[in-house]
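**Student:** Just need the structure, nothing else, for what follows:
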Amino acid sequence: MSVFTKVSYNELRDFLQQYPVGELIGYQGIGEGIENTNYFVDTSDGRWVLTLFERLNYDDLPFFLGLMDHLASRGFTGAMPARTHEGKNLVTLNGKPAALVHRLTGQGVLFPNLAQSAAVGSALGDLHVTGLSYAGRCENSRGPAWREQTAKALLSRVDKDTRALIEDELKAQSKLNFAALPQGVIHADLFRDNVLFVDDRLTGVIDFYYACNDALIYDLAVTLNDWCFETNGHPNAARWTAMTDAYRARREPEESERAAWSLVLRAAALRFWLSRLYDWTFPREGDVVHVKDPDQYRRILEHHRNTAPPAL
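**Tutor:** From the prediction side, this is the model:
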């Protein structure tokens, strides 16, 4: 279980006195988190998720929480951070920065259908349009510079074929100028476990802690690579079409995005392949049960390198 910081009942009860959320009823640790400690919390006035931030840059936390507040207050289906009696949404618990947010109903889906894929495309388009009015700024911590740095750390530790693939893809990616593409706030990690559903109704987008300012179309590429690929590394054409059509109904890509689309899809696949390959090669203490198979994203990258994507 990924509960890095233990919180006792009494500690949590005292912590909650800062908020207008009623009395503590119960709580339990959430095992899915990798970067943070998470608890489900029930009080007499509602249901919440408590997050203690273990590894994120403290200076970036106001951006994440402010974005969640900005989106939710404008009707986006995301969690609203709770505020203390003093109006703060970021506080401290057991020496760690912490936030309490409303717990949304629903659960993630492992095998999405067409209706769910379309709902995610619509939500992503809504996020990009609504996020344009958010004044916060945060650089992408997993952007091109990170990919270069991570690749260099891996090159001496991987086999010959893997090294050749990484080097060739980095050379191809050097031709892609992300800054020249339409920019805005992106989720950057909109995987299946970060979207909640009740049947086919999307009830919430969660985990904004990789959100940043970057190329909007890159966010669509990240999302498609997770939601619309089978485990064999081939896309599901029906889900792909459902998601992209729904996204375009909310936000129409520009010509520059269409022209760069193939390389953007490859960049999104490379980012998660490198991330997983790094975690596989340099495991952190306590990560053994959480390291995901890097070959899944290698197969997606190789598909994009060998096959032109459907036009946007």
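**Student:** From here on, just use CA atoms for contacts and neighbour counts.
**Tutor:** OK.
**Student:** tally of neighbours for the closest residue to A179 other than its chain neighbours?
**Tutor:** Spatial nearest neighbour of A179, excluding adjacent residues (Cα to Cα, 6 or more residues apart in numbering): A215 at 6.9 Å. Neighbour count for A215, taken as other Cα atoms under 10 Å: 22.
**Student:** How about L270?
**Tutor:** 23.
**Student:** where does it land in three-state SS?
**Tutor:** Here L270 takes the helix state, with states given by DSSP: H, G, I helix; E, B strand; the rest coil.
**Student:** Roughly how far does the nearest residue to it once chain neighbours are set aside sit from A260?
**Tutor:** Residue nearest to L270 in three dimensions, not counting chain neighbours: L301, with 6.4 Å by Cα to Cα, 6+ apart. Distance, L301 to A260, by Cα to Cα, to the nearest Å: 15 Å.
**Student:** Need the residue closest to the centroid of the protein.
**Tutor:** Nearest to the geometric centre of the chain sits D189, at 2.0 Å (Cα atoms, centre = their mean).
**Student:** What are the boundaries of the helices in the stretch 151-300 of the chain?
**Tutor:** Assignment of helices within the stretch 151-300 of the chain using DSSP state H, counting those that start in this stretch yields the ranges 160-173, 216-227, 237-250, 255-281, 295-306.
**Student:** Name the residues that touch the second one?
**Tutor:** Contacts of helix 216-227 with the rest of the structure, by Cα atoms under 8 Å, 6 or more residues apart in numbering, involve 112, 117, 124, 128, 181-192, 239-240, 243, 253, 257, 261, 264-265, 267-269, 300.
**Student:** try the third one
**Tutor:** Surrounding helix 237-250, the residues in contact under the criterion Cα under 8 Å, 6+ apart are 113-115, 117-126, 129, 224, 227-228, 312.
**Student:** one more, for comparison:
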Amino acid sequence: MAVYTDITDEELEALLADYELGEALSFKGIAEGVENSNFLLETDTGRFILTVFEKRVRGEELPFFLDLMRWLADHGYPSAAPIRDRQGRMLKSLRGKPAVIVAFLQGLSVRRPSVAHCREAGRGLAWLHQASEGFSGTRANDLNQAAWAPMFDRLKADAEALKPGLAAVIDGDLEMLARDWPSGLPTGVVHADYFPDNVFFHGAEFAGTIDFYFACVDAYAYDIAIALNAWCFEADGSFNITAARALLAGYEARRPLSAAERAALPILAHGAAMRFFLTRLADWGSTPPGALVKPKDPLEYERKLAVHRAAPDLVLFGAGA
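**Tutor:** The predicted structure follows:
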């Protein structure tokens, strides 16, 4: 979430004329994240989020994301449901870019998750995987393992500028991941961006999930690996085994892992760290001037890669193996 596209009062008024949401009372940009332009909208009927899609999101894929969010909300999962206009459309256009208004989801994200938050986040992720069963939409993961080496070919100079010698290390990681990447694991719809800023709580209780714009069909265990990286590393770069055990215990309270999924967690976590290192590296020098956003540091995920490289068994300890 970020602000790359400004919306004028006249543009907002014209957009709201298509909905039954009443008149705008307040409207302000949300200066977080790196992907899309987001605004908090309050009207005389309630609070909403307006998103204008930028960068990686392809217009032809938006119906998948919006239909998924609608499916989850209709099946009892706490997610921000897209609002339909008077003609039943969820997808709109602003400044020639696709846009959507979604319901405001109550709750707060946490910057420093506790062990209790990690347990609840795991439960919420398993619930998401279960709630999406039966959803007929499909979308391949365009940031999967096969995409990483071609992506890095364009970023090697950036990696060297960031840290001399890093390009060769990343090449070695990519060779290992291509050779050993698991197959045949249980698959379904995954969030693929299950970070603390995308998960809401009431106190320490899971309250809902937002930002489904990387959702795709992939291995459930890969989604868990993304979450382990996002929730279970300390600020000093160390892996918190207690937090990992809590996250996995929360997950397995709803959906137990198979032996194959558990055994694959180390390489999946290594690969998940690679995915976010590469996209952060790509974003590092490409944020538009004037955007109300600070790109996320790729070195955070370079440090996580180093942990997985040196001690992959840490993830298995976290899994209770």
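**Student:** overall similarity of the pair, as a TM-score.
**Tutor:** Superposed pair, TM-score by TM-score structural alignment, normalised by the length of structure 1: 0.93. Supporting alignment: 311 aligned residues with a Cα RMSD of 1.9 Å.
**Student:** returning to that earlier point: which position in structure 2 aligns with the residue nearest to the centre of structure 1?
**Tutor:** In structure 2, D189 of structure 1 lines up with D193, judged by TM-score structural alignment.
**Student:** buried subset of the contacts of helix 237-250 of structure 1?
**Tutor:** Buried subset of the contacts of helix 237-250 of structure 1 (neighbour count, 16 or more other Cα atoms under 10 Å): 114-115, 117-126, 224, 227-228.
**Student:** All the strands of the stretch 51-200 of structure 2, in order from the start?
**Tutor:** Per DSSP state E, counting those that start in this stretch, the stretch 51-200 of structure 2 carries strands over the ranges 92-94, 97-103, 187-190, 199-202.
**Student:** Just tell me what T203 of structure 1 corresponds to in structure 2.
**Tutor:** Match for T203 of structure 1 (TM-score structural alignment): A207.
**Student:** I'd say that match and Q106 touch.
**Tutor:** Yes - if you go by Cα atoms under 8 Å, A207 of structure 2 and Q106 touch, sitting 7.4 Å apart.
**Student:** joint contacts of the two?
**Tutor:** F200.
**Student:** More neighbours: which of the two?
**Tutor:** More neighbours surround A207 than the other of A207 of structure 2 and Q106, with 21 against 14 (other Cα under 10 Å).
**Student:** now Y210 of structure 1: how far from V129 of structure 1?
**Tutor:** For Y210 of structure 1 relative to V129 of structure 1 (Cα to Cα), the value is 18 Å.
**Student:** And for A79 of structure 1?
**Tutor:** 18 Å.
**Student:** got it, and N38 of structure 1?
**Tutor:** N38 of structure 1 sits 29 Å away from V129 of structure 1, going by Cα to Cα.
**Student:** One more: D45 of structure 1?
**Tutor:** Taken as Cα to Cα, the span from D45 of structure 1 to V129 of structure 1 is 32 Å.
**Student:** tell me the contacts of L91 of structure 2?
**Tutor:** Contacts of L91 of structure 2 by Cα under 8 Å, 6+ apart are L62, P63, P98, A99, V100.
**Student:** Map P283 of structure 1 across to structure 2 for me.
**Tutor:** Alignment note: P283 of structure 1 maps to S286 in structure 2; criterion TM-score structural alignment.
**Student:** I'd like to know how many residues surround that match.
**Tutor:** Around S286 of structure 2 there are 10 residues (other Cα under 10 Å).
**Student:** Map W127 of structure 2 across to structure 1 for me.
**Tutor:** W127 of structure 2 maps onto D126 in structure 1, by TM-score structural alignment.
**Student:** Next, count neighbours for A311 of structure 2.
**Tutor:** 12.
**Student:** and the match of P283 of structure 1, how far is that from W148 of structure 2?
**Tutor:** 18 Å.
**Student:** Likewise for W284 of structure 2?
**Tutor:** Distance, W284 of structure 2 to W148 of structure 2, by Cα to Cα: 17 Å.
**Student:** For those two, indicate the residue with more neighbours.
**Tutor:** W148 (19 against 16).
**Student:** which of the residues in stretch 39-53 of structure 2 are buried?
**Tutor:** Buried residues in stretch 39-53 of structure 2, defined by neighbour count with 16+ other Cα under 10 Å: F39, L40, L41, E42, R47, F48, I49, L50, T51, V52, F53.
**Student:** mind listing what G22 of structure 2 touches?
**Tutor:** Contacts of G22 of structure 2 by Cα under 8 Å, 6+ apart are L16, T43, D44, T45.
**Student:** you'd agree L166 of structure 2 is up against L155?
**Tutor:** No - using Cα under 8 Å, L166 of structure 2 is not in contact with L155; the gap is 11.1 Å.
**Student:** and the gap between the nearest residue to A149 of structure 2 once chain neighbours are set aside and A147 of structure 2?
**Tutor:** Spatial nearest neighbour of A149 of structure 2, excluding adjacent residues (Cα to Cα, 6+ apart): L174 at 6.4 Å. Going from L174 of structure 2 to A147 of structure 2 by Cα to Cα gives 10 Å.
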